[in-house]
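A.B. asks: this is a predicted model, with the sequence first.
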Amino acid sequence: MSSSLSITSAVPDPALLDLPWGLPLELWPDETIAALPKGISRHLVRFVHLEGFVVAIKETSAELARREYEMLRTLQRIDIPCVEPVAVVTGRVSPDGEELSPALVTRHLKFSLPYRALYSQALRPDTATRLVDALALLLARLHIIGFFWGDVSLSNTLFRRDAGAFAAYLVDAETGKLYDGGLSNGQRENDLEIARVNIAGELLDLQSGGRLDEAVDPVEIADGIVAAYRSLWRELTASETFPEAERWRIRERVERLNDLGFDIEELSIRRGDDGTSVRIQPKVVDAGHHSRRLLRLTGLDAGENQARRLLNDLDAYRATRKRADEDEEMVAHEWLVKVFEPVIRSIPKELRGKLEPAEVFHQLLDHRWYLSQEQNRNVPLAEALTSYVDTVLRHRRDEMTVVGPATSAITLPIAVVDDGEEDWRAKV
């Protein structure tokens, strides 16, 4: 190993020193490589085994690696969904003295998938729409904090299942920039146009390879991110005027924002000059309303939609036991110990890599509802759990670390379950 090798990391891992930094990334031995599906990148990216987890290593320039590392750290500190930066590696030299490209190391996001891995026979219309909706929400969250992405695309995003929807995570922050004063309308529109063009191109590429359902119109789906983003942005930022007698609309606006997963930092309320109207202007903070509430009550860290579903079950638990007037945190602890944890412990060890615990619980609740409808009775949770494990979970592909072909391949001939809400039980 060259004495000039430099590894910059907030939390240094000695195992990084054992990797073959003196070889170009494309020549690293197979025993170090983790066969995971990846998206298209302008740089060479490979997944590598480290002690206890997997990292993604991207060869790039020293300046870009350091800049992206710091940007990802900043986004993590303000709770934006993105990959975790691990280290910047510079000073790489081959045994014969050749200088090698610096590298950015990020931690692989468990249970995540690139968009190219999210198909069965072909990417279906509803799945394509859900991916774009998730990306629109991520883009709105980034714009709220003043982040200009500059390269919005499905390829630069990872997706995790989130209670029937998808949650999007930023992977590539190389072109991003954070503005303290927020973004102008022109900057936001620029990001939107980049997103629209990139997504259309990516879906057209899938279509040319026969991996896009015939019913999917790539341009229409790409245009959908613009519509989804504009609707969301309007709800998050637009002012609203209404008659003073309709003050209930203030609470209604707050609840709509909460339903979208956003909290309110402050709400500006002004009486009109005529004295009969009220104007409100919300100032929202970052998303995560439900996940923060679930974390506070139970200590469970889940996606926003998963948290919403678990909180609904918790609220139902309180209501059915007539505990609505008791301390919320005490009842939440009881639900955690008597309902959630026994379910997760009951999952066979060999099946625990299939899905995240919160996603398993969400799907179990769905499965129980379907069984109850089919059998016209209230199916006990334990009975539903046995059925779910045997008929659904056991037949799924592991998503903790989805094994795919060699990472140098661009296309991924794997068949990850593409399960829409309407027929997820039937697909294996």
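C.D. replies: Everything's here; your move. Numbers count the residues shown, from 1 in each chain.
A.B. asks: from here on, just use CA atoms for contacts and neighbour counts.
C.D. replies: Fine.
A.B. asks: how about the strands in the chain?
C.D. replies: Counting by DSSP state E, one finds strands in the chain at the ranges 6-8, 45-50, 53-59, 84-90, 103-107, 112-113, 147-148, 157-162, 165-170, 177-178, 240-243, 262-271, 277-287.
A.B. asks: what number of residues lie near the nearest residue to Ile264 once chain neighbours are set aside?
C.D. replies: Counting by C-alpha to C-alpha, 6 or more residues apart in numbering, Ile264 lies nearest to Val284, which is 4.5 Å off, once chain neighbours are set aside. Residues within reach of Val284, counting by other C-alpha atoms under 10 Å, total 19.
A.B. asks: could you check how far the closest residue in space to Ala87 that isn't next to it in sequence is from Phe111?
C.D. replies: In space, not counting the residues next to it along the chain, Ala87 is nearest to Ser9; the distance is 4.4 Å by C-alpha to C-alpha, 6+ apart. Using C-alpha to C-alpha, to the nearest Å, we find Ser9 at a distance of 24 Å from Phe111.
A.B. asks: give me the more crowded residue out of these two.
C.D. replies: Just comparing Ser9 and Phe111: by other C-alpha under 10 Å the higher neighbour count belongs to Phe111, 18 against 14.
A.B. asks: which ones are touching the more buried one?
C.D. replies: By C-alpha atoms under 8 Å, 6 or more residues apart in numbering, the contact set of Phe111 is Arg160, Arg161, Leu355, Glu356, Glu399, Met400, Thr401, Val402.
A.B. asks: dump those to TSV, plus neighbour count and distance to Ser291.
C.D. replies: Shown next, in TSV, are the contacts of Phe111 (neighbours: other C-alpha atoms under 10 Å; distance: C-alpha to C-alpha, whole Å):
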residue	neighbour count	distance to Ser291
Arg160	23	15
Arg161	19	15
Leu355	21	18
Glu356	20	15
Glu399	20	21
Met400	17	20
Thr401	21	24
Val402	20	25
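A.B. asks: okay, now the one to match up with it:
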Amino acid sequence: MTQELHITSARVDPDLLDLPWGTALAQWPANVLAALPRGLSRHVVRFVRLSGRVIAIKEISELVAHNEYELLRRLERLDVPSVTPTAVITGRVAADGEPLEAVLITEHLQYSLPYRSLFSHIMGADTATRLIDALAVLLVRLHLVGFYWGDVSLSNTLFRRDAETFAAYLVDAETGALYPALTDGQRNYDVDLARTNIIGELMDLESGGVLDEDTDVIGIGDSLVARYDELWQALTEEESFTRDERWRVNERIERVHGLGFDVDELAMSTEEGGQRVRIRPKVVEAGFHSRRLAQLTGLEVQEHQARRLLADLEHYCAFEENPSVSETHLAHEWLTEVFEPAIRAVPPSQRGKLQPAQLFHEVLDHRWFLSQQQSRDVPIIEAARSYGHSVLPSRPPEQSILGLTPEEAAAADDAAQLLDDDDTDLEGDLADLGPNP
């Protein structure tokens, strides 16, 4: 039977036609695969090199593929951190005439890693806490735009470094749905499910010897709930104050800015005969510091990276003696005289291991370390060269983590699948945890 492929795509790439669509994804030859770490998935997922980039291909039913594709496109338009959808392909047929499942294709998120790889490569004592913080921020952002996830977990999330923290990205939206606004019940269900899944995933790591047995996995799961509630309250709660306390409006806005969000619209009303004022943020958008940095320099970076780069920019501006020089002009000077030369000072062979903004952040940390060690103010270029020669060579390349051969990647996937199969043994343990109090 001749297959008649149907391709739905917002980004047309004729090279898609050259891939072996008549073969089940699990049997694709190693020469077309990209050796990247994959998280656990209930579906077959493969990474493939195509037209100078890497794409992720997931084999699922046609209805689910189209639904997830549309959801991811809508999240992309809403500027929510998620993988970018590329195409849905249906009409696949095997050589023996058997129909094959549809596939959803997304762009590989460069410099991102699944949580299992982060624990394998980083293994800091606070890695789990930082991942939970990132997931809480992502969940709040999704809920603010009315997205109900329905399957919140570390496995369905990718993580990128963001200065000393991580940024989380939604990678699996097949159980999700977008609404004008979520009810408290929908939000609480997502949060409680996240807690249960996270505890199970950390128990899995613990049983595999990746996580310390002394780690309080239930406490970490509970911290997701606490962090989410803290963020949600700070971003959405109503406040009431007297007319003499109008300064509290700016205080509230500054508090939201401190969390990395911006107030796009504020509802204000008077009560008690005009003696009291009630305020409530109506529209809150993430990325306050990243948008400000982009306006000044054109750099598009993560929120915590932007905060660190803005601090260095402010330090640079503080030494300008001419008060008539504009902030925009100084920002351009900082970009061309500090940021870009520092990145270029790192050897080209090491430069691509981290995002430029993350690399600059770590060079600043290294500069502080050298200055303390040598009791002098070490120039940024010298610090960048030192970091490139003494620290980066031992770091894995986080642009894609290409240190695995296709055979090694396949073996890692087989091991991960065994762990996934063992997850069913945790169901009884998780049921005993009960709902979050």
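C.D. replies: Right, received. Where do you want to start? Please read all numbers here as calculations on a predicted model, not as lab measurements.
A.B. asks: please state their TM-score.
C.D. replies: Scored by TM-score structural alignment, normalised by the length of structure 1, the superposition of the two chains gives a TM-score of 0.92; 411 aligned residues with a C-alpha RMSD of 1.8 Å.
A.B. asks: which ones are touching the residue nearest to Ile264 of structure 1?
C.D. replies: Contact partners of Val284 of structure 1, counting by C-alpha under 8 Å, 6+ apart, are Leu236, Thr237, Phe262, Asp263, Ile264, Glu265, Glu266.
A.B. asks: counterpart of the first one over in structure 2?
C.D. replies: The criterion is TM-score structural alignment: under it, Leu236 of structure 1 has Leu235 as its aligned partner in structure 2.
A.B. asks: distance of that match relative to Asp429 of structure 2?
C.D. replies: 35 Å.
A.B. asks: of the two, who's got more company?
C.D. replies: Neighbours per residue (other C-alpha under 10 Å) separate Leu235 of structure 2 from Asp429, with Leu235 holding more: 26 against 12.
A.B. asks: surely the match of Leu236 of structure 1 meets Pro281?
C.D. replies: Yes. Between Leu235 of structure 2 and Pro281 a contact is recorded at 7.0 Å, counting by C-alpha atoms under 8 Å.
A.B. asks: sorry, back to before: which of the contacts of Val284 of structure 1 are buried, as a ChimeraX select command?
C.D. replies: Selecting only the buried entries of the contacts of Val284 of structure 1 in ChimeraX, with 16 or more other C-alpha atoms under 10 Å as the criterion:
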select :236,262,263,264
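A.B. asks: overlap between the contacts of Val284 of structure 1 and structure 2?
C.D. replies: With both residues aligned by TM-score structural alignment, their matches' C-alpha atoms under 8 Å, the contacts of the contacts of Val284 of structure 1 that structure 2 also has are Ile264, Glu265, Glu266.
A.B. asks: for the helix ranked longest in structure 2, which residues meet the burial criterion?
C.D. replies: The helix that spans the most residues within structure 2, counting by DSSP state H, is helix 184-207. Across helix 184-207 of structure 2, burial judged by 16+ other C-alpha under 10 Å covers 186-187, 189-206.
A.B. asks: that one packs against which elements?
C.D. replies: Judged by 3 or more C-alpha pairs under 8 Å, 6 or more residues apart in numbering; DSSP states H and E, the packing partners of helix 184-207 of structure 2 are strand 147-148, helix 217-236, helix 427-433.
A.B. asks: which residues does the last one contact?
C.D. replies: This points to helix 427-433 of structure 2. Counting by C-alpha under 8 Å, 6+ apart, helix 427-433 of structure 2 makes contact with Thr196, Ile199, Gly200, all of which sit outside it.
A.B. asks: and what of stretch 217-236 of structure 1?
C.D. replies: In this structure, residues lying in contact with stretch 217-236 of structure 1 by C-alpha under 8 Å, 6+ apart are 128-129, 132-133, 135-137, 139-140, 192, 195-197, 199-201, 203-204, 257, 282-284.
A.B. asks: what about 7 Å?
C.D. replies: With contact meaning C-alpha atoms under 7 Å, 6 or more residues apart in numbering, stretch 217-236 of structure 1 is reached by 129, 132-133, 136-137, 140, 192, 196, 199-200, 203-204, 257, 284.
A.B. asks: same check, this time on stretch 179-193 of structure 2
C.D. replies: Outside stretch 179-193 of structure 2, the residues within contact range by C-alpha under 7 Å, 6+ apart are His143, Gly146, Phe147, Tyr148, Trp149, Gly150, Val152, Val225, Pro435, Asn436.
A.B. asks: and of those residues, the nearest to Ser375 of structure 2?
C.D. replies: The shortest distance between Ser375 of structure 2 and any of the contacts of stretch 179-193 of structure 2, using C-alpha to C-alpha, involves Val225 and amounts to 43.9 Å.
A.B. asks: neighbours of the closest one, how many?
C.D. replies: Taking other C-alpha under 10 Å as the definition, Val225 of structure 2 ends up with a neighbour count of 19.
A.B. asks: let me see the contact set for Pro348 of structure 1.
C.D. replies: Taking C-alpha under 7 Å, 6+ apart as the definition, Pro348 of structure 1 has no contacts.
A.B. asks: how near is Val301 of structure 2 to Arg395 of structure 2?
C.D. replies: Plainly put, Val301 of structure 2 is 21 Å away from Arg395 of structure 2 if you go by C-alpha to C-alpha.
A.B. asks: which of the two has more residues huddled nearby?
C.D. replies: Between Val301 of structure 2 and Arg395, counting by other C-alpha under 10 Å, Val301 is the more crowded of the two (21 against 12).
A.B. asks: so the more buried one is in contact with His289, correct?
C.D. replies: No. Because the distance of 9.4 Å does not satisfy C-alpha atoms under 7 Å, Val301 of structure 2 is recorded as not touching His289.
A.B. asks: if we can go back for a sec, any idea which of the helices and strands packed on helix 184-207 of structure 2 is most buried?
C.D. replies: Per-stretch averages of neighbours, counted by mean count of other C-alpha atoms under 10 Å, single out strand 147-148 among these, with a mean of 24.
A.B. asks: relative to structure 1, what is the average displacement of the longest helix of structure 2?
C.D. replies: Superposing on structure 1 and averaging over aligned pairs (mean C-alpha distance after the TM-score superposition for structure 1), helix 184-207 of structure 2 comes out at 0.5 Å.
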